[in-house]
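# Dropping the sequence and predicted coords here.
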Amino acid sequence: MNKYKLKLRKLMGNEKGLTLVELLAVIVILGIIAAIAIPAIGGIISNAQDDAKQANEDLLINAARLMVASQDNEKASYTDKELADKGYLEAELKGYKGTVTINEDNGKYTYKVDLEEKSDDEDEEG
C-alpha cells in the first residue's frame, strides 16, 4: 500500500494551485449562484417597499381616525404634515408625501389615502 502512496506523491509533488478546468468550474458555479440570488434579492427589496407603503397608508388612516374621534377635523382632507402639526403623527412621513381624505355619510366615516414618493429635493427640505 505504501508503494502506491509514494508513487502518487511523486506524481503530485510538483502540482500547486488549481488547474484551468477547476478554476472554470468554480467560476461557473459562482455565476449560477449569482443568477439565482440577484433576482431573489430584488424581489425582497420590492416586497419591503410595498410593505412600507402599506404601513404608511395605515398610519395616515389611524391618525385621521384619531382626529375624527377627538372631533378636531375641520376639513375633508389633510396632508401628513398637517396631521403631524396637529399632533396626530409623531412626524411627517419619510420618503412619501401623503394625503388622507375623510368622507362622512350619516355618521359613517370612510378614509382614502393618496401616497406619492417624495423626490430627493423634497426629502431634503422636509
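Arrived safely. Numbers count the residues shown, from 1 in each chain.
# make it CA atoms for all contacts and neighbour counts henceforth
OK.
# Need the three-state assignment for L115.
Classification of L115 by DSSP: H, G, I helix; E, B strand; the rest coil places it in strand.
# this is the comparison structure:
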Amino acid sequence: MKKMRKLLKNEKGLTLVELLAVIVILAIVAAIAVPAIGNIIENSRYNAVKADATNVLSAAQLYFTDEASATTVTVQQLKTSNYLESSGKILDTVSIAKGKPNTITTSAIKFSGDKTVTFTAASMEKINADITKGSDIKTGQEIK
C-alpha cells in the first residue's frame, strides 16, 4: 500500500486548470497580434505601390535626360526602351509628364482589398512626403 501511495504522489503532468490557463494566455496574445500583423501587411502594400510610382518617375527622369525633346512618356515606352524593368502595379498606359518636377497621373490602383490609391500630377517629393498609413485608408487615397 505504501509503495502505491508513493507512486501516485510522484506523478508528473499538467492539471486541467493549468492547461486551460495556458490556452487562455495564448488566445489573448493571438487576439492582440493578429490585427497588428494585418495593419503591417496593408502598410507594406501601400508603400509598395508608392515605391512603384517613384521607380517609374526615376526611369522617366533618365528617359527625359536622354530624350530632351520628349514631353511625355508612357510606362510601356520606358519598358520597351529598357529604362524600366518592372512597373509593379502601375499600368503600362500611364503617362509621365516632363516638368520641374516630373509628375505621374494614374487611375485608382487597388493595393489591399477595396483600398485604392490614385496619383494625380504627383511628383517624387509629394509621394515621399505622404505619411498616410495603408491601414488608415478607408475608401481611397489620392496623392497630388
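Perfect, I can see it now. Worth saying up front: this structure is predicted, and the values here are computed from it rather than measured.
# Just give the TM-score of the two.
The TM-score (TM-score structural alignment, normalised by the length of the first structure) is 0.66; 104 aligned residues with a Cα RMSD of 2.8 Å.
# And the residue most central in space within the second structure, which helix or strand is it part of?
In the second structure, the centroid-proximal residue (Cα atoms, centre = their mean) is R45; its distance is 1.6 Å. According to DSSP states H and E, R45 of the second structure maps onto helix 16-66.
# so where is that helix in the first structure?
Counting by TM-score structural alignment, helix 16-66 of the second structure falls onto residues 20-70 of the first structure.
# Relative to G42 of the first structure, how far out is A48 of the first structure?
The span separating A48 of the first structure from G42 of the first structure equals 10 Å under the rule Cα to Cα, to the nearest Å.
# List the contacts of the residue mapped onto Q77 of the second structure from the first structure.
With the correspondence set by TM-score structural alignment, Q77 of the second structure lines up against E82 in the first structure. Contacts of E82 of the first structure were listed using Cα atoms under 8 Å, 6 or more residues apart in numbering, and none were found.
# Following element in sequence after the helix or strand hosting E82 of the first structure, please.
Taking DSSP H and E as the definition, one finds E82 of the first structure inside helix 80-85. Going down the chain from helix 80-85 of the first structure, the next helix or strand is strand 96-105, by DSSP H and E.
# Next, the angle from that next one to helix 20-69.
40 degrees (axes from the mean of the first three to the mean of the last three Cα atoms, to 10 degrees).
# Could you check strand 96-105 of the first structure and say which residues are buried?
Taking 16 or more other Cα atoms under 10 Å as the basis for neighbour counts, the residues of strand 96-105 of the first structure that come out buried are Y96, K97, G98, T99, V100, T101, I102.
# can I assume the first one is in contact with V113?
Right, the one you point to is Y96 of the first structure. No - with contact defined as Cα atoms under 8 Å, Y96 of the first structure and V113 do not form a contacting pair (11.8 Å).
# on that earlier part again, same list (the buried residues of strand 96-105 of the first structure) but as a markdown table, adding distance to N62 of the first structure.
Shown next, in a markdown table, are the buried residues of strand 96-105 of the first structure (distance: Cα to Cα, whole Å):
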| residue | distance to N62 of the first structure |
| --- | --- |
| Y96 | 17 |
| K97 | 16 |
| G98 | 13 |
| T99 | 13 |
| V100 | 10 |
| T101 | 12 |
| I102 | 12 |
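# Much appreciated, bye for now.
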